[in-house]
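# test case, fold it:
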Amino acid sequence: MTSSRHTTSASPRNARIGKSPTKRAPELTCSSCGVIACKSADEDRYPRFCLTTRTSGELCDEAFSCYTGNEEEGRISRVSAGIEGEFYGRMTRVEETIEFIHRMGYKKIGIATCVGLLDETKIFVRILAAHELDYFVVGCKVGAIDKSDIGVPDSQKLNRGSGHESMCNPILQAKSLEAHHTDLNILIGLCVGHDTLFIKHSAAPTTVMIVKDRVLGHNPVQALYLATSGYSRFKEELS
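Below is the predicted model:
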């Protein structure tokens, strides 16, 4: 009997591992750090590759000027820092999002949701309504355009070409929310790549409520928590 259990050996991802003829050492960046001295500006403990010291002063000044010279970006930064300081480890992400909305003074919230998470979205908008916040929701299949129209072959469709299969349309989601003059847009479960397009085209500031992971109950970090266990999907990469 053939098992349907996932095997990493058959994965296209694993087929690409180790194919490069030359392997150069990765550049040392923040993922190589073991001290995180930048949290307290403990300069004596900065590693030699620390980006705090290696990043050009010009680039640092350019970034900092966004906080001081752009009213919206400066306020977002201050409000976010305040919520972190007051509620760290005491609020869920949903609660933090509601608090952020209130402190920023946002009135109309745009939601770009996967149609597969409409039940979760319906609960969230009830919470928004209870806080007397206006909202507008656009599902990912808006427009009902067949995937064939953008060049997706039948072999890469879920239904394998047995009928109409609507594409996800994050650009239309973004443009629809812009047309409804939303103050803040929230992503709920858009696919990898579709979320990228939405963020690129969003006219309003954007945050993420739910990151889609159909295998792990929309909790993608679990794959990293289990990465060194017997349940790992990344044994070859981490060997």
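
# could you use CA atoms for every contact and neighbour count after this?
Noted.

# helices of the protein, residue ranges please.
Listed in chain order, the helices found in the chain under DSSP state H are 12-15, 51-54, 57-69, 71-87, 93-104, 118-130, 170-179, 194-201, 222-225, 235-238.

# looking at those helices, which is nearest to residue 212?
Taking C-alpha to C-alpha as the measure, the helices of the chain were each checked against residue 212, and helix 194-201 came out nearest at 9.8 Å.

# name the surrounding residues that touch that closest one.
168-171, 173-175, 187, 206 (C-alpha atoms under 8 Å, 6 or more residues apart in numbering).

# one more to put side by side:
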Amino acid sequence: MAIPLFGTRVSPRYLYADKMMLAKVVDNRVASRKIAEAPSMSEEAWLSQLVTLGIDVFVCGAVEEDFLEQVESYGIKIIRNVAGEVEEILSSLASGHLKDGYGSASQTDGSMPRAGGIPLSSIGKKTSEQTDGEMRIDCIECLDRPCLQGKSCTSSPENLFAVDKYSEFRHSMEVTMDISAETDRKLCRIAEFIYYSLGMEYKHIGVAFCVEMFQEAEILTRLLRRFFRVSPVCCKIGGHTQQDSITAVEGVLCNPVGQAFVLNSLRTDINVSMGLCVGCDYIFARHSEAPTTTLFVKDKSLANNPVNALYSKYYIDDILREA
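As a prediction, the model looks like this:
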């Protein structure tokens, strides 16, 4: 059998692999294994290699239908759309549990182990992969989804919905639920934020924005000022240009700590993160004394709408290729 590798995992697509695991399974155990080079091979080269090596089973991630048909025409069985660590995949294959979609799609029989998940019967219980006090939950791999019927999937439901923890957020939850229950119209994110802030009786809003979104920040600020006092602070606040131990990047450095410091000193009621870089948004939120929410994120390729990448084969392929 052969498995194209991406580090120590099954390669998301075989064409992106630079190595492959060659293994032989005998009597439900892995009898032998070795790593073979597969440097940037084309589809034709992969097919030729599989045939030349006498491979009988090809375990892979995503695969095109035409390649699937070509491989199967040589009597090679393909187990596709597989995700996970190669050692786990080998173990599952040896035990006869490996099927299409292992680790990347929910199983229908619930009997076989799932990569990254655990059987529902053991949720909330300690497994061999858990330490004392640690609980593993994978809501994607959960088949029953009892929480959607108002039931707990763990042995300690009170720990997951701690009523006492919500006492200080009661008003916030009430305002949020009122907005989410809106049925007469579909509110955009900005409208939801405005209604939420009005419901919370906030008076002063901070806007921490990226300089690449100056125009959008100006429009947002002018809109919010119809309802609130607004303090916008750009990511280059302080104008620090010196190269030091923080970063070797030339030019004016981003300063999320400075943004938080300014807004903290202005005593804002809530802060908006707007287009901050991944990492800078975390640093800003960590140092902000006021609660922080994200209105927009920056996406230079998708017109600031990153979720679109999940619906695009082109972008997903590009992510897998460059990762």
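
# rewinding a little: name the nearest of the contacts of helix 194-201 of the first structure relative to residue 69 of the first structure.
Taking C-alpha to C-alpha as the measure, residue 206 is the one of the contacts of helix 194-201 of the first structure closest to residue 69 of the first structure, at 20.2 Å.

# need the contact list for the equivalent of the closest one over in the second structure.
Residue 206 of the first structure maps onto residue 292 of the second structure when the alignment is built from TM-score structural alignment. For residue 292 of the second structure, the residues meeting the contact criterion (C-alpha under 8 Å, 6+ apart) are 270-273, 285.

# that older thread, okay, the helices of the first structure, which one's buried deepest?
When the helices of the first structure are scored by mean count of other C-alpha atoms under 10 Å, the highest mean neighbour count falls to helix 170-179 (a mean of 20).

# please name every helix or strand in contact with it.
In terms of contacts (3 or more C-alpha pairs under 8 Å, 6 or more residues apart in numbering; DSSP states H and E), helix 170-179 of the first structure is packed against strand 108-113, strand 134-139, helix 194-201.

# which part of the second structure lines up with that helix?
On the basis of TM-score structural alignment, helix 170-179 of the first structure is assigned to residues 256-265 in the second structure.

# that stretch: average distance to aligned residues in the first structure?
Average distance, stretch 256-265 of the second structure versus aligned residues of the first structure after superposition (mean C-alpha distance after the TM-score superposition for the first structure): 0.7 Å.

# what's the closest non-adjacent residue to the alignment partner in the second structure of residue 116 of the first structure?
When the second structure is aligned by TM-score structural alignment, the residue opposite residue 116 of the first structure is residue 212. The shortest distance from residue 212 of the second structure to any residue that is not its chain neighbour, by C-alpha to C-alpha, 6 or more residues apart in numbering, is 7.9 Å, and that residue is residue 275.

# just list the residues touching residue 77 of the first structure, thanks.
Contact analysis of residue 77 of the first structure by C-alpha under 8 Å, 6+ apart lists residue 67.

# ok, now residue 204 of the second structure?
With C-alpha under 8 Å, 6+ apart as the criterion, the residues that contact residue 204 of the second structure are 228-231, 267-270.

# for those, which ones persist in the first structure?
Conservation of the contacts of residue 204 of the second structure in the first structure, assessed by both residues aligned by TM-score structural alignment, their matches' C-alpha atoms under 8 Å: retained contacts are 228-231, 267-270.

# show the buried residues in the residues you listed.
The neighbour-count criterion (16 or more other C-alpha atoms under 10 Å) marks 228, 230-231, 268-270 among these as buried.

# now, among these, which is nearest to residue 300 of the second structure?
For residue 300 of the second structure, the nearest member of those is residue 231. The distance, counting by C-alpha to C-alpha, is 25.3 Å.
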